[in-house]
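Engineer: Here you go, sequence then predicted model.
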Amino acid sequence: MKAATLVAALALAGGSTADPYAHCNGDVVVRKAIQDLSADEWSVYTSTIQQAMGSGLWQTFADLHNAQANYIHGQTSIFLFWHRQFLKWSEQKLQEIEPDFYWPYWPVDRSWAAEQWSNDPVWRIMGKTVDQGFVARHTFNHADSTTGPLLRAVDWTSDLPSSQQYAAAYANAITSGEGFRSYSDTVQAFHGWFHVTMGGDMSTMESPLDPLFFLHHVRSFLHWCPLLPCCLFVRRFPF
């Protein structure tokens, strides 16, 4: 079992030709990288989030995360469990607006070097900051019902955690005997690295105000389930 787990973990780092949907049965939806959304999928994604921002729901996501911050971060293994539940709940709330809405992700761990991710096509979608502050001239630059305009202060010179580092964390937790707590702490450190690099709202406990929060956390979740090839592709997050 440990060997199989290791193989699966290392496969996530790239180089595996295994069909990730081989064991997916029934009603499934493929969660895509944000850059790979079709025109129709992009329309659903943007319009749903815009409606959530206009209704106050988007602010509710941020407020809930902020209210729970002291309990779900730090030296606690609840970090991954809570955020997985949060992804599921927020997706279901958005599906009440648009049933075809699903969270996509940003596989920045595959283009982790600063010179790569800083020039990623995702910025044409998410928008770059003006003078390291307000995000202007893009789809989500302002949410009327939130506390203010979307803010970022991105450190464009910082490398980010790679898929190999995620896989190594998983493998080390198994081979060292330290188990899930060790893995959770390492992933949380990687997660903090991403948040601080993005800056602005992402560096606060109101970070769900930035759609980057969800693109990042969905991708992080994928690294947690290498033995469950359907875990990010079924119609709802598995529990």
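Structural biologist: Here it is on my side, so go on.
Engineer: Only C-alpha atoms from now on, for both contacts and neighbour counts.
Structural biologist: Fine.
Engineer: got the buried residues for the helix ranked longest in the chain?
Structural biologist: Of all the elements of type helix in the chain, the one with the most residues (DSSP state H) is helix 179-198. With burial defined by 16 or more other C-alpha atoms under 10 Å, the residues of helix 179-198 counted as buried are 182-188, 190-191, 193-198.
Engineer: Among these, which one sits closest to Ala62?
Structural biologist: Nearest to Ala62 among these, counting by C-alpha to C-alpha, is His195 at 14.3 Å.
Engineer: can you tell me how far the closest one sits from Ser162?
Structural biologist: Using C-alpha to C-alpha, to the nearest Å, His195 is found at 15 Å from Ser162.
Engineer: Likewise for His216?
Structural biologist: With C-alpha to C-alpha as the criterion, His216 and Ser162 are 13 Å apart.
Engineer: now swap in Asp27 and tell me
Structural biologist: 31 Å.
Engineer: ok, the two, which is more surrounded?
Structural biologist: Using other C-alpha atoms under 10 Å as the criterion, Asp27 and Ser162 rank with Ser162 on top: 18 against 9.
Engineer: who touches that one in this structure?
Structural biologist: Going by C-alpha atoms under 8 Å, 6 or more residues apart in numbering, Ser162 touches Val108, Asp109, Arg110, Ser111, Trp112.
Engineer: Gln92 versus the residue lying closest to the second one once chain neighbours are set aside, what's the distance?
Structural biologist: With C-alpha to C-alpha, 6 or more residues apart in numbering as the measure, Ser162 is the residue that lies nearest to Asp109, at 4.3 Å, once sequence neighbours are left out. Using C-alpha to C-alpha, Ser162 is found at 30 Å from Gln92.
Engineer: Got another one to weigh against that:
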Amino acid sequence: MRLPLISAFGLALFSLQQVAGITPPPGAESLTACSDVSVRKEIRSLSSDEWNTYKSAVEGAKGDRWIDWFGYLHERVSTKIHGNSEFFLYHRKFISDYEKILRGYEPNVVLPYWNNMIDYQNPAGSPILGEKYFGGNGVTDKCVSSGIANSWNFTYLGNECLQRNFGEADTIVTWYSPEFITSILQSSTTYADLRAGIENSLHGIVHLSIGGDMNTMHSPADPIFWLHHSNIDRLYAQWQAVEPDTRTYMYDGKDYAGNDVTLDDKLTYTSTPAYEVMRLGYGNMCYTYDTIQTANGDENALLSKRQRKCKPRPSKATQTIQKLPAKVLADFYPSFNKKKFSALENEMSDITPKQPMAADCSKPFTPPKPSEKMRGKMPYPGTLSKEYIKMMNLNSEEVRSAEKRAFAMIDELNAANYLSPYLFDLE
């Protein structure tokens, strides 16, 4: 089943809205608009047909050892694409290349993303890490034995199994909340700010805490990698779309060698200049995200008639945040503080979808109510280990700064007796 596409006319309008007034860098003028733009969707909002198409493509790529290849390639380039400004751009191209490989098996497949922030309280309990989707923790020898990755082995790793290694009692540490990622999106005024805020928080803790192969440089061996990085790319794309005239081609900070980056820099081990992957809907970047389309007022275009009838109710997370003390808003939510409520920089717009395989009309979805037991008790996220920081070539001061910011935000929210709509009674 083909995922929704934007028509050429719709793309033209979309492009004008997104990049009005921009002056493209040298060379970017030659990039042509895509005739069709596929829409990446949150994995839980896929229909059964869409999920089966994706699963078939992944299984085909795995059988032909493409998953092995991407794991090997990522390991070879790893020290140059983490902990510096190339992080977003290299991975954008990397997952786009993977999506193209999948289309060799299923021409209509589109890479989904996993909005793992909404699962931050109890990641191990997410259906994405369950039998229906990608399987859970490793068991014997840490091997994954459930879900799409059931009994996977990798030749280039010496025929080892796909491994995961959660914490004690099959639990995973708390991840980063929608509240924190919203704060990062609203507070980051430069590309380098956003990269540091996202890579050193959400990106790292998901890799580290799932463990096993995800906590290595050949992490693309785990099918979770692709959904996680699609989500990271989504956040970057949304940040770009907030101020497209200044952010579409904003590229600052340092490369792996400590040099100032430029738009003409070639991405590691490729002939692709940075600017070629920065504008979605142009060149080879023929995709967008459902959240960007929704923010542009085109939400219904992404939904079938059946899905529109069954659309889950949004939460009141944003309204709850608006009632926080002025100091909290000033410290962590500059856009909210200025009465700006763009969905592009608000990961708290709703907590859906939470129900596997999209909404079911026979079983209408109702978001769970947050637990009053958790009022004023937002948990701290897990922290990155020294070993992980070294492996990923990260700046330890930068990492601890991101963690400190997260702790400070949580302290202020808890002091305000805030009840997060993403915290539930797990007993």
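Structural biologist: Noted; the coordinates are in hand. Since the model is a prediction, treat every value here as computed from it, not as a measurement.
Engineer: Just give the TM-score of the two.
Structural biologist: Once superposed, chain against chain, the TM-score is 0.78 (TM-score structural alignment, normalised by the length of structure 1); 209 aligned residues with a C-alpha RMSD of 2.6 Å.
Engineer: quick revisit: what residue in structure 2 is paired with the residue nearest to Asp109 of structure 1?
Structural biologist: In structure 2, the residue equivalent to Ser162 of structure 1 is Ser177, according to TM-score structural alignment.
Engineer: any idea where the strands of structure 2 begin and end?
Structural biologist: Using DSSP state E, the strands assigned to structure 2 run over residues 5-6, 37-40, 153-154, 160-161, 287-289.
Engineer: so where in structure 1 does the first one end up aligned?
Structural biologist: Okay, so that is strand 5-6 of structure 2. Going by TM-score structural alignment: strand 5-6 of structure 2 matches no residues.
Engineer: picking that back up, let's have the contacts of Ser162 of structure 1 in a markdown table, adding neighbour count.
Structural biologist: Listed next are the contacts of Ser162 of structure 1 as a markdown table, based on neighbours: other C-alpha atoms under 10 Å:
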| residue | neighbour count |
| --- | --- |
| Val108 | 22 |
| Asp109 | 20 |
| Arg110 | 16 |
| Ser111 | 19 |
| Trp112 | 17 |
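Engineer: Which one of the residues you listed is nearest to Asn172 of structure 1?
Structural biologist: Using C-alpha to C-alpha, the contacts of Ser162 of structure 1 come closest to Asn172 of structure 1 at Asp109, 18.3 Å.
Engineer: Please look at the closest one and Ser163 and confirm they touch.
Structural biologist: Yes - Asp109 of structure 1 lies in contact with Ser163 (C-alpha atoms under 8 Å); the separation is 4.9 Å.
Engineer: With Glu206 of structure 1 as the reference, measure out to the equivalent of Trp69 of structure 2 over in structure 1.
Structural biologist: Under the alignment (TM-score structural alignment), Trp69 of structure 2 pairs with Thr60 of structure 1. To Glu206 of structure 1, Thr60 of structure 1 is 10 Å away according to C-alpha to C-alpha.
Engineer: Pick out whichever of these two has more residues nearby.
Structural biologist: When neighbours are counted by other C-alpha under 10 Å, Thr60 of structure 1 and Glu206 differ, and Glu206 comes out ahead with 22 against 18.
Engineer: Ile198 of structure 2 and Asn215 of structure 2: what is the separation?
Structural biologist: The value you get for Ile198 of structure 2 to Asn215 of structure 2, if C-alpha to C-alpha is used, is 17 Å.
Engineer: What is the nearest of the buried residues of helix 179-198 of structure 1 to Asn141 of structure 1?
Structural biologist: Met198 (15.1 Å).
Engineer: Now the aligned partner of the closest one in structure 2. Nearest residue, chain neighbours left out?
Structural biologist: Under the alignment (TM-score structural alignment), Met198 of structure 1 maps onto Ile210 of structure 2. Distance criterion C-alpha to C-alpha, 6+ apart; nearest residue to Ile210 of structure 2, sequence neighbours excluded, is Phe166 at 5.4 Å.
Engineer: need the contact list for that neighbour.
Structural biologist: Per C-alpha under 8 Å, 6+ apart, neighbours of Phe166 of structure 2: Asn137, Gly138, Ile172, Ser209, Ile210, Gly211.
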